[in-house]
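Asks: could you work out the structure for the sequence below:
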Amino acid sequence: MERFTLILEQIDSFVWGPPLLILLVGTGLYLTMRLGLIQVVRLPLALKYVFAKTQEKGMQGDVSSFAALCIALSATIGTGNIVGVATAVKAGGPGAIFWMWVAAFFGMATKYAEGLLAVKYRVVDANGEMSGGPMYYIERGLNNRFLAKMFALFGIGVAFFGIGTFAQVNAIKDAANLTFHIPVPVIAVVLTVLVTMVTLGGVKSISRVASRIVPFMALFFILLSGLIMFLNIGQIPAAVSLIIESAFNPQAAFGGAAGISVIMVMRSGIARGVFSNESGLGSAPIAAAAAKTDSCVHQGLIAMTGTFFDSIVICTMTGIVIVMTGCWNDPALAGAAMTNMAFNTGLGSDIGQYLLTIALIFFAFTTILGWNYYGERCTEYLFGVKAIKGYKIIYIALVASGSFLQLGLIWTLADIVNGLMAIPNLIGLLGLSGVVASETKAYFADLKEKQGAMGAKPEAQPAMRATE
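Replies: Sure, this is the predicted structure:
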C-alpha cells in the first residue's frame, strides 16, 4: 500500500505541475481580460439574477435557474470548504489561502464561460432531459470528439474516485465518528440508503433536495464563522497579514522549515481551490445546462456566482478561522480534526465541533448528490441512457465503501482525476473564447438598448441568440 501511495503522489505532482497551474490560472486571466473584468463589473447584476424571480414558462430546461445553481453549489460547497481548506493550509501553510483567492477570482470568469457555453450547446437526450457541459461544447463547438470523450471519461472518474464519493464519504465518516461517536458501519449504511433514495429520483429529486439544504446550510455556516470572527476580531488583521506574507515567503509561517517553496504553496492553494469551487474543472456547466432559460449569458452570470459564494465567501471564512486560532500549526491535527479544533477554539466551547460537524455532513451529502448527476450525464454522453442504471449502481456501491479508505490516499486520488478532467475543458474554453466574447457583447448591447428604450430594470433580460 505504501508503494502504491508513493506512485499516486508522484503522479499527482506531475499532473499538478506548473503546466496545469499556468493553464488553470492563465485561462481565467485570459477570459478576465477578454470579457472586461466581468467578475467585478457584472457581479452585482449576477447576484440580482440569482435572487430575482424570472418567468420560466415555455423555456427549455429541466429545473429553474436557481435550482441549477443549487445543484452546482451542492457539488462545490462540501468538504473542500471545510476539510480541503485545512488540508491546503497543512500542506502549504497559511499562504495557500491567498492562492485559493487568486484561483477563485480568475475562476469566476472561467465559471461564467462554462455556464454560457453549457446552455448554448446543450441538447435533449433520449429520455427528454437536457444534457450539456464540456463534452457537448467541445464536440459541437470545437468539433473535437476525442477531447469531448476524454472529458466525459475523466468526469466519471472524478465522480467515482474523486470529489463525488470517497472524499465526501470519508469526511462524513470522520466528522460523525469523532464528534458523535457513531460507529463507522452505521454511518456507511445510513449514508448509502439516503443517497440511494435521492439519486434514483433523477435531476428533479436532486434539485429539490439541493434547493432546500444548500441555501440554509450555507447561511448557517456563514453565520457560525462570522460569530467566531467577531468574537476574535482582534486576531483577524494578523491572520490576513500572515496569509498574504507567507504566500510569497513560506518561511514567514514555517520559520525556515526545509522543503517548503512558493511553488508548493501555490500548488496546495490552487489545487484545493479547484477542488472546492470547481472553476475550470467543467462540472458546474453540466448542471447549468439543465436550467430553464433562453439566455446563455444569463445562466453564465448565475453560474459565476457559484465560485464567489464557495471560495470568496465560505472558504475565506474557514481559512481565517483556522489561521487566527493557530490550529493550522499543530502537527497532531489534520483535515476535519483541524477545522473542528479551530471552531472549538474560536468559540471557546466544544459546541463548535458539533455545529461544524452538522454543517460538514450536510455539505458533503449534497456534494455526493450533485456529483452523482455529473457522472450520470458523462455516462449518458459516452454510452447512452441505457447505461445510467449501471452507473448509479456502481456509484452507490462506491459510496458504501468510501468510509473504509484512508484520508491521504483519497485526497491524492481526487487531485489526480480532477487535474485530468480540467485539461480538455480548459482547451475547450480557450478555443471557444471568441464565442463567449461574442455572446456576451451581443447580450449587453441588447440589454443596454432595452433599458434605454423602455427603462427596463437589469432583471429584464434579452433572449438568447439563435444557436446551431
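
Asks: please make it C-alpha for all contacts and neighbour counts, starting now.
Replies: Noted.

Asks: not counting sequence-adjacent ones, nearest residue to Tyr373?
Replies: Val203 (6.7 Å; Cα to Cα, 6 or more residues apart in numbering).

Asks: surely that neighbour touches Trp371?
Replies: No: assessed by Cα atoms under 8 Å, Val203 is found out of contact with Trp371, at 11.1 Å.

Asks: between those two, who's got more neighbours?
Replies: Between Val203 and Trp371, Trp371 has the larger neighbour count (other Cα atoms under 10 Å), namely 29 against 26.

Asks: mind checking the SS state of the closest residue to the more buried one other than its chain neighbours?
Replies: Leaving aside its sequence neighbours, Trp371 sits nearest to Gly164 (Cα to Cα, 6+ apart; 4.9 Å). Secondary structure, DSSP: H, G, I helix; E, B strand; the rest coil: Gly164 is coil.

Asks: who's in contact with Gly164?
Replies: Ala75, Val158, Thr367, Ile368, Leu369, Gly370, Trp371, Asn372 (Cα atoms under 8 Å, 6 or more residues apart in numbering).

Asks: another sequence for comparison is provided below:
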Amino acid sequence: MDAINNLVNFLNGLVWGPPMLMLILGTGGFLMISLRLMPLMRIKQGVESLWQGRIKGDPETGLISPFQALMTCLAATVGTGNIAGVATAIFWGGPGALFWMWCTALVGMATKYSEVVLAVHYRERDTNGEHVGGPMYAIKNGLGPRWAWLAALFALFGGLAGFGIGNMVQANSMAQALESSFAVDVRLTGFLTMIIVAAVILGGIRRIGKVAASLVPFMCVVYVLTAIVVLFINLSAIPAAFSLIFTHAFTPAAATGGFAGAAVMAAIRYGVARGIFSNEAGLGTAGIAQAAGTSDNPVKSGLIGMMGTFIDTIIICTMTGLAIISSGVWSSGESGAALSIAAFESALPGIGGHVLTLSLILFTFTTILGWSYIGERCWSYLFGVKTILPFRIFWVIAVYWGATAQLDFVWLLADTLNGLMAVPNLIALIILSPVVVGLTRSYFAQRDSQEKATDS
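Replies: Next up is the predicted model:
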C-alpha cells in the first residue's frame, strides 16, 4: 500500500506541477488573446444573459433553463475549494496567492467560455432524447473519429474522479464539520445525506437543476453577506490586506507568527492550483452541465457559463481570502477550513464559525448533486444510457462510505484524476479555438448590426 501511495503522490506532483499549471494558464491566456479580451469586455452582456436565462427556452433546445444549468455547474464548483482551498493557498503561499487566484480566474473566464461554446455547439441527443455535451462530444464531433480515444480518456478520468472529488471527499468534509461543530455522528450524517441525495438525483437533471437553482443562489448570498459583515468589522485593515496581497504576489512573504514564510513561486503555485480547483476552468466540467440548458446559440450559453468563474473565484474566493487576511489570522498557523473559521469567528464570536460551518455543509452538499450529473454523463458516454440508473445507485451508496471512512488516499487519487481531465480538454480547446473565435465573431457581428438598425 505504501508503494501505491508513493506512486500516486509522484503522479499527483506531476499532474499538478508547474508544467500543468502553466499549460492551463497558457491555454486561458491564448484563448483570451484569440477572443480579443471579449470575456472581460462583455461581462455586462454575461450578467444580462444570466438574468434572461432564468426563463426556460424552447424545450426542443434543452432540458432545463440556462440559469438552472449554470446553477448546476456552480453547485459542482462552489465547494470546499472556496473555503478550505483559499485558506490552504494562503497558508502555503502567503497573501500573494490570492492575487494569482484572481489571475487564474480572469484567464479562466476565456477558458470556461470556450468550453461551454464547444459543448453546446457539438452537443447531441442520447437514446433517451436528452441533450448531452461536454469535452468528450466536442472531441468526438469536432476533431473526428481519429480522436475518439481522447474523448474516452476524458470520460474515464471524469467518471472516476467524480466519485472522489465530487462525492466521497465532499461527504467526508460535511460529516467532519457537523461532528466537530455540532457533535453529530458521522454515520447519521452519512445516512441522512444519502437519503436526500437519492431523492434529488434519481429525478435526473431536471430535479437537480431545480434544487440547484434554489439552493445555490441562497447559499452564495448568505455566505457573501456574512463575509461583507466580517470585512466591515475589519474595515480599517482592508487597505493593508490589499497591500499584502500585491506585495507578496511578487516578493517572498517572510515568516511571522505561525506562518512559515513562502517564496513567490509558492504563491504562484498554490494560488493557481487552488484557483483551478475552485472554479474548474480548464477541466471541462462546465460544458457538461451547460449543454443540458435550452439554447439557440452556443455563444449565449458561453456568456452565461463564463460568469460561473467570475462568481466562484472573483466574488466568493475573494471574500474568503480578504476575510482571512484582514482579520490577521492568516499568520496564526492554522490551515484549511479551520483558518477560514478562525477568520469569521474573530469578527463574529459565537456566530461566525457556525455560519461558515453551515455554508461549508451546503457547499459540499450541492457539489455532490452537481458532480453526480457530470459523472453520470461521463459513464453514459462510455457505456450508454443503460448505465445511468446503476451509476445513480452507486453514487448514493458512495455518499455514506465517504462520510464514514478515512479518505486520505481517495482524496489524493481523485485529485490526480481531476487534474488528468484537463489534458484532453485543453488539447481540444487549443485545436478547436478557431471554431470558438468564428462563432463568437459571427454572433457579435450580427448582434451589433441588429442594435445599430434598432437605434437608427
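
Asks: neighbour-wise, which one of the contacts of Gly164 of structure 1 leads?
Replies: Ala75 (33 neighbours).

Asks: what does that residue align to in structure 2?
Replies: Per TM-score structural alignment, the equivalent position to Ala75 of structure 1 in structure 2 is Ala76.

Asks: its match against Thr367, yeah?
Replies: Yes: here Ala76 of structure 2 reaches Thr367: they are 4.1 Å apart, a contact under Cα under 8 Å.

Asks: what does the residue nearest to Tyr373 of structure 1 correspond to in structure 2?
Replies: By TM-score structural alignment, Val203 of structure 1 lines up with Ile205.

Asks: separation between Ile201 of structure 2 and Ala155 of structure 2?
Replies: Per Cα to Cα, to the nearest Å, Ile201 of structure 2 is found 20 Å from Ala155 of structure 2.

Asks: residue boundaries of the strands in structure 1?
Replies: 123-124, 130-131 (DSSP state E).

Asks: distance of Leu150 of structure 2 relative to Lys140 of structure 2?
Replies: Following Cα to Cα, the distance that separates Leu150 of structure 2 from Lys140 of structure 2 is 8 Å.

Asks: Ser335 of structure 2 now?
Replies: 42 Å.

Asks: and if you look at Arg125 of structure 2?
Replies: 14 Å.

Asks: just Cys103 of structure 2 next, same as before
Replies: Cys103 of structure 2 is 31 Å from Lys140 of structure 2, by Cα to Cα.

Asks: ok, now Gly94 of structure 2?
Replies: Distance from Gly94 of structure 2 to Lys140 of structure 2, by Cα to Cα: 42 Å.

Asks: ok, those two, which is more surrounded?
Replies: Gly94 (33 against 20).

Asks: let me see the contact set for the more buried one.
Replies: Counted by Cα under 8 Å, 6+ apart, Gly94 of structure 2 has contacts His248, Ala253, Gly261, Ala262, Ala267, Trp330.

Asks: take those and map them onto structure 1. Which survive?
Replies: Retained in structure 1 by both residues aligned by TM-score structural alignment, their matches' Cα atoms under 8 Å are the following of these: His248, Ala267, Trp330.

Asks: list the contacts of the match of Ala75 of structure 1.
Replies: Contacts of Ala76 of structure 2 (Cα under 8 Å, 6+ apart): Gly166, Thr366, Thr367, Ile368, Leu369, Gly370, Trp371.

Asks: of those residues, which pair is most distant in space?
Replies: With Cα to Cα as the measure, no two of the contacts of Ala76 of structure 2 lie farther apart than Gly166 and Thr366, at 9.6 Å.

Asks: and Ser261 of structure 1, how far from Ala442 of structure 1?
Replies: 45 Å.

Asks: and if you look at Pro237 of structure 1?
Replies: Distance from Pro237 of structure 1 to Ala442 of structure 1, by Cα to Cα: 43 Å.

Asks: and what of His181 of structure 1?
Replies: Counting by Cα to Cα, the gap from His181 of structure 1 to Ala442 of structure 1 is 57 Å.

Asks: more neighbours: which of those two?
Replies: Using other Cα under 10 Å as the criterion, His181 of structure 1 and Ala442 rank with Ala442 on top: 15 against 11.
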